[in-house]
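**Q** for reference, the sequence and a predicted model appear below.
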Amino acid sequence: MAQDTPAQDLMHYEAMAQDAMRGVVKAALKRAAAPEGLPGAHHFYVTFKTKAPDVSGPRDLLDKYPDEMTIVLQHQYWDLEPADTGFAVTLQFGGQPKRLSVPYAAVSRFYDPSVQFLLQFEVAGADGAPPAQEPETAVEPPAERSDDGEAKVVSLDQFRKK
């Protein structure tokens, strides 16, 4: 029996989905940058590739994290400036204010632990090349609670085309 070859995705849906999810990061940062700041207990862990194109910050800081760096936007961040292609923020490292500029394309993970919301992304290499394999979108929805109160992770893998 002949096996059908899967159709080639000429629309690049995975890349479009990644871009759309990066829009969630952008919208969340815009809300955090508003005069009211972050509502309630919300706060963000933003992980990014330090060698990705257009990431900038103090060389000593970026050299200390040669692959990825995670920053926390909760109480002590200043001058958060979300823009169309990335964001800039001032944070304290070792008691010293330091400015970072991060394109959304460099973000590999966005997590709001107050509501267990996580987005993960594929990031182009430091040379700007696309990831080695096709990008995979991973979204972990808020953990559901089972009857005994334990957190239950819901996986979307069963819905992905293999």
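**A** Cool, got the structure. Numbers count the residues shown, from 1 in each chain.
**Q** make it CA atoms for all contacts and neighbour counts henceforth
**A** Noted.
**Q** just checking, next helix/strand downstream of the longest helix seen in the chain?
**A** For the chain, the helix reaching the highest residue count under DSSP state H is reported as helix 13-33. Next helix or strand after helix 13-33 toward the C-terminus (DSSP states H and E): strand 44-49.
**Q** pull the distance from the helix or strand following that following strand to the chain's centre.
**A** Beyond strand 44-49 on the C-terminal side, the first helix or strand identified by DSSP H and E is helix 59-64. Taking the mean of its C-alpha atoms, helix 59-64 sits 20 Å from the chain's own mean (Cα atoms, centre = their mean, to the nearest Å).
**Q** another one to put next to it:
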Amino acid sequence: MTRQGIDYGGMMHRAMQGLIADVLKSIATEGLPGEHHFFITFDTRIEGVEMADWLRDRYPEEMTIVIQHWFDNLTVDEDGFGITLNFGNSPEPLRIPFDALRTFVDPSVEFGLRFETQDHDEDEDEELDEGLLDDISDDDSPDDSPNGGGEVVQLDRWRK
């Protein structure tokens, strides 16, 4: 019997989905506070995504929605969320599973999450890791960082 390691990537992925679920549940009951608004990008090809045919034709792979001024019927469950948004004066219901999410950004507080897919191979992983290391330089000091302290959390980069 082989001993399995701890799946930190999977655990982190589920935790970040839970964070988004908690935020959306709060918004569903209390509305958006202050200047908060969200850009949510999702993969339209994932099983369980429900959207109008004309939207799917326009966004066959990926779509970004904005939750800000007008939205209706926001519901959240353990698998995803449903929402009605206005597209050119046409309210359209959407159903988005959490597994379809690619990014979640709240620019009002410079917060973002990125869910990376596992569709690429190990060579691409190595290139991504090298690119990430190239971005981190010993010459970077706190004085070089932009004001506001924005944060993007990338998940599953090292998950196998």
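**A** In hand now; what should we look at? None of these values were measured; they are calculated from a predicted model.
**Q** ok so, going back, the longest helix of structure 1 aligns to what range in structure 2?
**A** Mapping helix 13-33 of structure 1 onto structure 2 (TM-score structural alignment) gives residues 8-28.
**Q** what lies in contact with that stretch?
**A** Contacts to stretch 8-28 of structure 2, defined as Cα atoms under 8 Å, 6 or more residues apart in numbering, come from residues 73-78, 80-81, 98, 104, 113, 115, 155-159.
**Q** out of these, which end up buried?
**A** Neighbour-count burial (16 or more other Cα atoms under 10 Å) applied to the contacts of stretch 8-28 of structure 2 gives 74-76, 80-81, 98, 104, 113, 115, 155-157.
**Q** which ones among the residues you listed lie within helices?
**A** Counting by DSSP H, those contribute nothing to helices.
**Q** if I look at residue 44 of structure 1, how far off is residue 24 of structure 1?
**A** Plainly put, residue 44 of structure 1 is 12 Å away from residue 24 of structure 1 if you go by Cα to Cα, to the nearest Å.
**Q** pretty sure residue 144 of structure 1 is touching residue 116, no?
**A** No - counting by Cα atoms under 8 Å, residue 144 of structure 1 sits too far from residue 116 to count as a contact (9.9 Å).
**Q** circling back: now the buried ones among the contacts of stretch 8-28 of structure 2 in JSON lines, with distance to residue 43 of structure 2?
**A** As requested, these are exported to JSON lines (distance: Cα to Cα, whole Å):
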{"residue": "74", "distance to residue 43 of structure 2": "19"}
{"residue": "75", "distance to residue 43 of structure 2": "19"}
{"residue": "76", "distance to residue 43 of structure 2": "18"}
{"residue": "80", "distance to residue 43 of structure 2": "13"}
{"residue": "81", "distance to residue 43 of structure 2": "14"}
{"residue": "98", "distance to residue 43 of structure 2": "10"}
{"residue": "104", "distance to residue 43 of structure 2": "12"}
{"residue": "113", "distance to residue 43 of structure 2": "15"}
{"residue": "115", "distance to residue 43 of structure 2": "11"}
{"residue": "155", "distance to residue 43 of structure 2": "16"}
{"residue": "156", "distance to residue 43 of structure 2": "16"}
{"residue": "157", "distance to residue 43 of structure 2": "18"}
